[in-house]
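Trainee: Next input, structure requested:
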Amino acid sequence: MEMKPTIKNNLFKALAFACSIQLIAYSSSKAQQTEIQYLSGTGSDKTVNWQFFCTAGRNSGKWTTIPVPSNWELQGFGKYNYGHDKDSLRGKEQGLYKYNFTVPANWQGRTINIVFEGSMTDTEVKINGQSAGAKHQGSFYCFTYNITKLLKFGKKNLLEVTVSKHSANESVNGAERRGDYWIFGGIFRPVFLQALPVEHIAHVAVDGKATGAFTAKVKLSTATQADEVTAQLYTMDGKKAGNAFSATIKAGDSVAMLQTTVASPLLWTPEFPNRYRVELTLLAKGKPVHVIQEKFGFRTVEVRERDGIYLNGVKIKFKGVNRHSFWPATGRAMNETRSIEDVQMIKDMNMNAVRMSHYPPDAHFLNACDSLGLMVLDELGGWHKAYDTQVGSILVKEMIAHDCNHPSIVIWDNGNEGGHNFELDHWFDELDLQQRPLIHPWQVFRQFDTQHYINYDYGNDTHLHGHKITFPTEFLHGLYDGGLGSALEDYWELMWRHPLSAGGFLWVFADEGVARKDKNDSIDNDGNHAPDGIVGPFHEKEGSYYTIKEVWAPVHFEQKDLTAAFNGHFRVENRYHFTNLNQCRFTFKLASLQNGNKETTTGTVTVPDIAPGTTGAITCNLPANWQQYSVLYVTAYDAHQKEIYTWSWPIKLPSAMAQTLVKQEGKAAVTVEEKDSLIIATAGDVVISFHTTTGLLQMVQNGKGFIPLSNGPILCEGETGFVKWNTRKEGNNQVIAAEFQKKSLCQMLEWTVYPSGWVKMQVKYYPKEYETSLVGINFSFPESIVKSIQWVGNGPYRVWKNRMKGVTLNAWNKEYNNTSTGEGKLVYPEFKGYYSNLYSMKLITSGQPLTVVCNNEDVFLRLFTPRFSVTPFNTAPVFPGGDLSFMHGISPIGTKSQKAEKMGPMGQKHMFFDYWKDPMYAKDITLFFDFSGE
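Mentor: Next up, the predicted model:
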């Protein structure tokens, strides 16, 4: 197809563009360098004020200033819009920019480019009143103009930029501006000048294979005098790698190909991100004309049909997340510090990959992935709609030219969820020297099935029941506290074991809530569209963060209980791809938790040769008295001394701790009387009453006043079948025992009141049905008086039935909060919800505290009912009645697009068969309450 002249020119510029900041001249050379002069700041943390005029919306119709780079909505201009907004509600304002700059006089005689790393959306550039070139369309792509002939050297120059938030090209609006994310306007990435020799290296693409074979494709601006390109590879600490190599060029040549081989190079992997640099010199009759350098990594990406994705010959499972370039206070304007922090957080969750959603990221984010080790899926924009072929061809060329040398990029994405223009596929195949695989996220395309939001083990000749490589580029769609960590263990164990699975990518890294300048910087999630993250908008860590960290830990512990026969051995599976576990470091700690005693001891762990993909035993070198402690912690550190995870195992069970906490002795025996439909037990100044008709606790009082625990125990599901109370004495104690109807759900309820004012409650019961949602007992307690909780058990985060990992056995303290995950004022960890493996708890209130000690293992504490959104989809799980519950079975949580029962075995209802009310199978909860007021 014949293209218009302006399109041809832009395509040529995209190919000729020297990959911005990466093409920096080697300073020690006598050759002319590529010099950079920033006109804007370098990021959202270092900006430069330009003159600015907004044509509509807030603060429009007047000239003022704006920091560049930035999105103008976040600076108080124009109109906020989410991509789902109706066209009639969209802000279609323009931003007019002016900036005066001086070009050094000694730049005369060179080629001067102006480079825009990213501008939203249509961008027209003038220098000194003259057009720099054709309008650029497309928000997330680096573009450049040769402005040599428009400049006044050694004098002031005027830059004028007109940015249209809404594109004149409808395909651009469809691909970028109607996506499921916030849409902004403005010059949001840096702008700078490049000064190059007239004859220069315009662009270089490199390919370093795992074999050590290296190829460089060098594009030349002109070749009238230059006759040779030489190259030398270096390690990152400056040592030569192999010998110099070169290629001759003839007058008029536009491309030079250089090749060499390095013996046994250190390879780039996400576990060991080894990199090299190549220094390329353009020469004319032996004299250097232009010198540049480029960083790269030796690595080979290979797709084996009906098998999997291989990196350096090793089959890979991707543990990935989708990531927007976003910060609440700056929109899409980012900076290097934020990029590094994002990569560090992603790696801290034991992920090895990240998918760009849904556009190419900042260069500094890719640099961080290169150096810290994350595999990247780099994506051409397109959300349900695609760029047309003319504009799309320009943009895909710009993306590949800008990003092609990053070793972290292992796969290209052409659009997302239907936003695929098949006519653009050939550009990826033809322009990428490294020949990376190409996918269409959400489609079955080439060797891949990348369907999104699949149910567990879903498929009809697709997914894991088909023959394609299964590679969901979005799964477990987060919303509020649902998805993400919830059900991940089920999915991941299936993915890990299945040979056709290449892993997948969670949706999404962070809530994309905007700090609205027009609403006192309050966070706007556009309803339920944006609170999808593992972390909050300002990267507050939600519970799923630690669940993912444990589930995706490359050290996988075989389930084990610590009994008296424990010898310190743990069987572990090495789920790394390139790291032997003996390259990692493990430590252990023993701690005592009862009575607030934090006595600890630490020690070493012996780790033998456990190669990737194999299983072996590690040994904690425990002291002889290890059984005196409450809990054993094992911490693993990777080869770079970063913590992988800390696991905990109980040594003493709740019953052992209860023996040390519960006091029975008092000054006088307990008395019981029946009065006004109440059974009243008295122990000193402690008075406890139970209703003779309902069988429920009515009131607790001591010398200091009331403890407002009441209305229990009530079964979470079903009726107890209470008939009457019977009482008996056991020494100085008084037992108040319930009698139930034959074959009722409740088989036993006994309250034992001790002279000390402590009370023991034992309940034996059956769940209501074979399949049931909630299993346990409830009490009432006024949430309004609660200030904090101290507890021993798993924490500090709450759990769901299908999100049990990511918590640690310890003694915890937490202030009350009413956080609704992902909405309003965020305080994490949330206060209300389910907590696993309860040992003891103490509710601190505005009155007397409530202390409860549990005698059973695997009991959940239900702490009030969390506040859920009015539009929660599947993320408002069922909760029992009452306020406090002690439970054997809790509810799972779903995702934005899936009910919990569709997400694997852990999302199913509890299944329990009582063998026709055989007492042997009754569930047992024994609790001790301290009503003494001490």
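
Trainee: From now on I want contacts and neighbour counts done on CA atoms only, so please keep to that.
Mentor: OK.

Trainee: contacting residues for residue 723?
Mentor: Applying Cα atoms under 8 Å, 6 or more residues apart in numbering to residue 723 gives the contacts 693, 695, 738, 739, 740, 741.

Trainee: Need the nearest residue in space to the third one, chain neighbours excluded.
Mentor: Computed as Cα to Cα, 6 or more residues apart in numbering, the closest residue to residue 738 that is not its neighbour in sequence is residue 725, at 4.6 Å.

Trainee: compare with the first, here's sequence two:
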Amino acid sequence: MSSQPNIAWLADPQVFAVNRLDPVSDHIAWPSAEAASRGTDNPLRQSLSGRWAFSLADNVDARPEGFHARDFDVSGWDAIEVPGYMQLQGFGKNQYVNTQYPWEGREALRPPEVARDNLVGSYIRDFTFTSIPGTGRVVLTFDGVETAFFVWLNGVFVGYGEDSFTPSRFDVTGLIADGENRLAVQVFQRSSASWIEDQDFWRLTGIFRDVWLEKQPALHLEDLFVTTDLSDDFTAAKLKLAMKIAFADPGVRVEVALSDRDGNWVVAPQNFAAAEDMEPVFDVASPDLWSAEAPNLYDLAITLRNADGTTAEFIAERVGFRRFEIVDRVMHLNGRRIVFNGVNRHEFNPVRGRAVTYEDMLFDVRFFKRNNINAVRTSHYPNQSAFYRLCDEYGLYVIDEANLESHGSWQKDNKIEPSWVVPGDRPDWRDCVLDRGRSMLERDKNHASILIWSCGNESFGGRVIYDMSNWLRARDPSRLVHYEGVFHDRRYDGTSDMESRMYARPGDVEAWLKDDPQKPFILCEYTHAMGNSCGGMHLYTDLADKYPHYQGGFIWDYIDQALALGDGKGDRRLGLGGDFDDRPSDYTFCTDGIVTAWREETPKVQEVRALYQPFAISPAREAVTIRNRNLFVSSAALSLGIRLLKDGVAVFSTTMEPEIAAGETATVPFDLPGDLAPGEYAVQASLCLKAKTLWAEAGHEVAFGEHVFQVEGDVAASAPVALKPIRGDLHLGVETPDYSALFSEIFGGMTSLRADGIEFMRRPPRLTFWRAMTDNDRGRNHGFDCAVWQAANLYYKRGPVVVDAEGDEPSVRYRFTLPGLAVEPEVTYRVGRDGRIHVTAGFPGAEGLSNLPIFGLQFTMAPAFDRFRYYGLGPEENYADRCRGARLGIDERSVAGNLTPYSVPQECGNRTGTRFAEVMDENGRGLRFAAEGKPFEFNALPYGTMELETAERPEELPPVTKTVVTIAARQMGVGGDDSWGAPVHDPYNIPSNEPLSLAFSVVPIGLKGNS
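Mentor: Here you go, the predicted structure:
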């Protein structure tokens, strides 16, 4: 036990914990069962969170010396909130980097050297302590401190800790006194630990989790390890408890009981004489098994009684009976093959950073459940204990990941260069790395939700991580061990019990699955959700039904890591990497979430929810086939709703309650109305909750399916409309009873569409060949590869014009020439006797050119036309490769609300399968665009393509001066295998050598009875 701190410890990887107690389980001790039932104000625990005195030093040499003395004057110091981060409270600079180390280019370092640029935060907390009778020991716990820290109590050195994301516990029994006490902490931004905490996140510093004191009775449960040993037929179990107990007096006893959710005894109270190490075993008949589908938990009650029979301590734990194992190279939970429909989750809040609140955690867990996400990987560090308790209770499978990442030591600019890997095979790093695995396991071992221990993330391979994996297996054979990095270093392939990959393309995954796989396969990170992304995700999820060794994946990631620039209330601006003058920086790469930093759902969730749904629903005209993908639960808690839409409008509905067992498929018949009028119909089937649950209200939709069919028949034709063509030298004008139109030979299109004194054309419609690049487009150098189409979009010119003013339906055909390209698209406007303007656009195709981003027409309207109504796929934005979650219907919203709040403006708001779209003002006046033949893709935004393309942040977008309506024959998919090179998959690209055609009509509505 060291009595004096040594600043040299910061640079020594073999010194990572001084005077720190051994890690133990995260069980909570109460003075009695009654106190535990109340659940608040635990007399055995005293929080030291709150406002602390604080002083910031720019480097180690400038830190205040002697500040830990009892009489040190802190009257001139600042104040800081604990838990919290220095940088987010105005002390130091925010910095975001991904793989590179934060000192890259500032200092030439190699491990374990520590950067000179090393913020030091000095904290003081004065508090009052009152002991309680029978206290045997007082333990001071720091649940999380980034990155290294020294602690003093009442002027006496207590200890030193690293590993930011697991508790550091110190025995302060002989240092604390009744009455006033002073706790002093010095937190260092950098240490040797920084080399193995190179996660893709904001580099923040401080005491960011709770600090608390535990008054441990003389009779105390120090550690608890609960395991459940299930029989091979899963009808019986043995509950095994490994307990370490501290006591001084003879005659003390331990009472153990287990009850079910209704309070019935499963194991009646049993009494034992206390021993330092106890391993009682209890038989449990017919246990209700735990899974994410049915998170059955039992209440374990452990009472420690003094020799006189009084309660010294009461511990309440939730126990889930389950078995997780590999059978025939496939992972099984409770005897059945499991598929992880997962997501990676950083602890994050835009105001508090990784100092998340219980409310944040609760929101996240409920969000996962509502959106059919059944699994979470704690990327890339252990989370707060409360999160695992929520996962136990709500039902989520967890990969618990050790705090280890050294990405910048072996990968530079996406190239593998492992010349100086840490930890690699370096023996001087072995103990600190194994300690991180040990600290994680020992704290979290009693959570049923945790199925897999992970050795960390993106730290290459080597002997050290292999040793960690073996230690994890030896300590806890009931779980599997994960580590993706063996893909880069096959010398220690046994480090991981499963083959784990990141961002492997679907074809590569399938090739591996076909090649006699010797391990189960997961994608620990996939479908990179940066900006407008998650296209082609179904190419992964479809593999689950084809290959038993494919067992799912974890989306990267859940939440955008963007920091609040304002108060988060009236001012919702967000800052990304580089916005804080942080250099080096990886800029916008911190925003890869399916929700925004404010936890707003993005349209990507619509696709995730559908692809992860636990029932495959396939309606037809007279029946719906439902396959229950669940492993353990039937559809009994759900009702089946059938809805029939005609041309987007509901005309019939019915509800049924079929019960389909787990793993079974059933076809449920239903009767639609007999005589259906001609039109397009959609049968929509939904499985919805019958009753409210912990995570959703009654009526919440769990799964959905749709079938579209056509009823043919004659549709009454409207009376012909009188047309008056007016041929000028440079224009063709056409007057109808409801509107007038003007087509210009000079400007190459319809320059006017006027009715009741309202002009609907701000500018002539323009051909569009370019979309505002998405993050994925930028990452794959789409701008470089497809620059000809941006030039074509901006600079094409009018060619020959053919005007037919003499025919029954006047028309104008325009041909256009594209800069440097031997291709001439055409646009034709024809004013029909049906009163509509019929528009066709044709792209003839051209050889030798890159794929076409989009082909269509853009209409510019006044900003008063600020809302739209459409009949197509929705309700959220969707694209050719991200429309499995969309459904047919009529939806309406504002033009401004169609601008998805991606952290960097980009292409957004598209709707595929559009039959008609109406863009209107507040009085319902506007234009109706209707597909002729096949549906088109539709968008309406308050900005043009180049305004979105050039703005780096939403607040850089200009004031709204227009509404831009896009009617497209096709737009390429958004892609999303990764955001740094993966192309859009071939079926969702637009080969430029193939012809494209677009046909639709446009007509004013809302004027003089028009409809």
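
Trainee: any idea which of the contacts of residue 723 of the first structure has the most stuff around it?
Mentor: residue 695 (25 neighbours; other Cα atoms under 10 Å).

Trainee: Now do the strands in the stretch 301-450 of the first structure.
Mentor: When secondary structure is read from DSSP state E, counting those that start in this stretch, the stretch 301-450 of the first structure shows strands at 301-304, 308-311, 314-315, 318-323, 353-356, 375-383, 409-416, 438-439, 444-445, 448-449.

Trainee: Count the neighbours of residue 416 of the second structure for me.
Mentor: The burial metric for residue 416 of the second structure, expressed as a neighbour count using other Cα under 10 Å, is 12.

Trainee: any idea how far it lies from residue 806 of the second structure?
Mentor: Here the distance between residue 416 of the second structure and residue 806 of the second structure works out to 70 Å (Cα to Cα, to the nearest Å).

Trainee: And the residue nearest the centre of the second structure?
Mentor: With the centre of the second structure defined as its mean C-alpha position, the nearest residue by Cα atoms, centre = their mean is residue 558, 1.3 Å away.

Trainee: That residue contacts residue 348, correct?
Mentor: No: using Cα atoms under 8 Å, residue 558 of the second structure is not in contact with residue 348, being 9.7 Å away.

Trainee: follow-up on the earlier one: next up, the contacts around the residue nearest to the centre of the second structure.
Mentor: Taking Cα under 8 Å, 6+ apart, we find residue 558 of the second structure in contact with 343, 344, 345, 346, 592, 593, 594, 595.

Trainee: how far away is the residue mapped onto the last one from the first structure from residue 194 of the first structure?
Mentor: By that I understand residue 595 of the second structure. Correspondence of residue 595 of the second structure to the first structure, assessed by TM-score structural alignment: residue 535. Distance, residue 535 of the first structure to residue 194 of the first structure, using Cα to Cα: 38 Å.

Trainee: again, but for residue 503 of the first structure
Mentor: In this structure, residue 503 of the first structure lies at 41 Å from residue 194 of the first structure, with Cα to Cα as the measure.

Trainee: Same question for residue 525 of the first structure.
Mentor: For residue 525 of the first structure, the distance to residue 194 of the first structure - Cα to Cα - is 39 Å.

Trainee: what do you get for residue 859 of the first structure?
Mentor: Computed as Cα to Cα, the residue 859 of the first structure to residue 194 of the first structure distance reads 66 Å.

Trainee: now do residue 644 of the first structure
Mentor: 43 Å.

Trainee: what's the answer for residue 162 of the first structure, then?
Mentor: In this view, residue 162 of the first structure and residue 194 of the first structure are 21 Å apart by Cα to Cα.

Trainee: likewise residue 737 of the first structure?
Mentor: For residue 737 of the first structure relative to residue 194 of the first structure (Cα to Cα), the value is 87 Å.
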